[in-house]
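Participant: A structural model of the following input is requested.
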Amino acid sequence: MFLNAPRGFRDPDLIAYRMAMLATAERTLPPEAWTRDVEDRRRARKPDIVLPHFDPAEAGVKARALLLLDAPGRKTVLEWGGSGFISLDNEDPTAKNAWETRNQVGLHDHVLA
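Facilitator: As a prediction, the model looks like this:
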């Protein structure tokens, strides 16, 4: 799902829509399932570490490109006012820069970040 501009998650309705998509997101289900498994095992040892969801609107397992960034920022954590997702649609400068780069090289529907 390609938005027309970066920082789409400044709209809380879009975040709610993407959260609802998680239940039926077959394209991202394997990475999301892995993340939830890690989250469940990690919770007892390091409760202060948060693992955000994969954005179900991204390319998922059909991605042609995978963007690996160093560490999730505050805007990925729902409890801190973020979206709860690793997403190029987050409301932060890193997501904006990555969104614009993805747009410039034409990877709209083929990137998992």
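Participant: make it CA atoms for all contacts and neighbour counts henceforth
Facilitator: Noted.
Participant: I figured residue 53 was touching residue 112, is that so?
Facilitator: No. Contact criterion CA atoms under 8 Å: residue 53 and residue 112 do not qualify, at 12.0 Å.
Participant: compare with the first, here's sequence two:
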Amino acid sequence: MPIAENFPEGLKPLGKISLDDGNFHIMWGPGKTTNADGSQVETLADADVVAAYAARGEEQVPLGVSGTMVAVDWDSCVADGACIEACPVQVFQWYRTEKDIPAKDVVG
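Facilitator: Have a look, this model is predicted:
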């Protein structure tokens, strides 16, 4: 699902996600449990995502949106890699392979 260009509207900065190379990007929130049409967000409705959280013993909570010029709505991301393959400038990467921490603890 594409993210709206005006995604920060109605959200506030929650903190920043620091990368190993010294760069960072902003985490916006609060996260959500339902979409604008009232349906459950993709991460809560996807059996594979729910199972992955359960397998790691992690609580599934609304995460919000991370990014500045390019962003990911983590409450809609089902980790299928589509954004990685589609991005023409290769700005996306598998985050957990770099830092193995729970998603809710990534800000800081």
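Participant: And the TM-score, once the two are fitted together?
Facilitator: The TM-score (TM-score structural alignment, normalised by the length of the second structure) is 0.34; 61 aligned residues with a CA RMSD of 3.9 Å.
Participant: okay, and the common contacts of residue 53 and residue 112 of the first structure?
Facilitator: Counting by CA atoms under 8 Å, 6 or more residues apart in numbering, no residue touches both residue 53 of the first structure and residue 112.
Participant: what's the host helix or strand of residue 36 of the first structure packed up against?
Facilitator: Assigning secondary structure by DSSP states H and E places residue 36 of the first structure in helix 29-42. Applying 3 or more CA pairs under 8 Å, 6 or more residues apart in numbering; DSSP states H and E, one finds that helix 29-42 of the first structure contacts strand 53-54.
Participant: Could I get the buried residue list for the helix holding residue 36 of the first structure?
Facilitator: Within helix 29-42 of the first structure, the residues scored as buried using 16 or more other CA atoms under 10 Å are 29, 32, 39.
Participant: In this model residue 85 seems to touch the second one, though I could be wrong.
Facilitator: No. Using CA under 8 Å as the test, residue 32 of the first structure is too far from residue 85 to be in contact (10.5 Å).
Participant: Spell out which residues are contacts of both of those two.
Facilitator: In contact with both residue 32 of the first structure and residue 85: 53, 54, using CA under 8 Å, 6+ apart.
Participant: What residues of the helix ranked longest in the second structure count as buried?
Facilitator: Scanning the second structure for the helix with the most residues, using DSSP state H, yields helix 47-56. Buried positions in helix 47-56 of the second structure, judged by neighbour count with 16+ other CA under 10 Å: 49, 50.
Participant: and the next helix-or-strand element following it, what does it pack onto?
Facilitator: Per DSSP H and E, the first helix or strand lying C-terminal to helix 47-56 of the second structure is strand 65-67. Helices and strands touching strand 65-67 of the second structure, by 3+ CA pairs under 8 Å, 6+ apart, are strand 24-29, strand 71-73.
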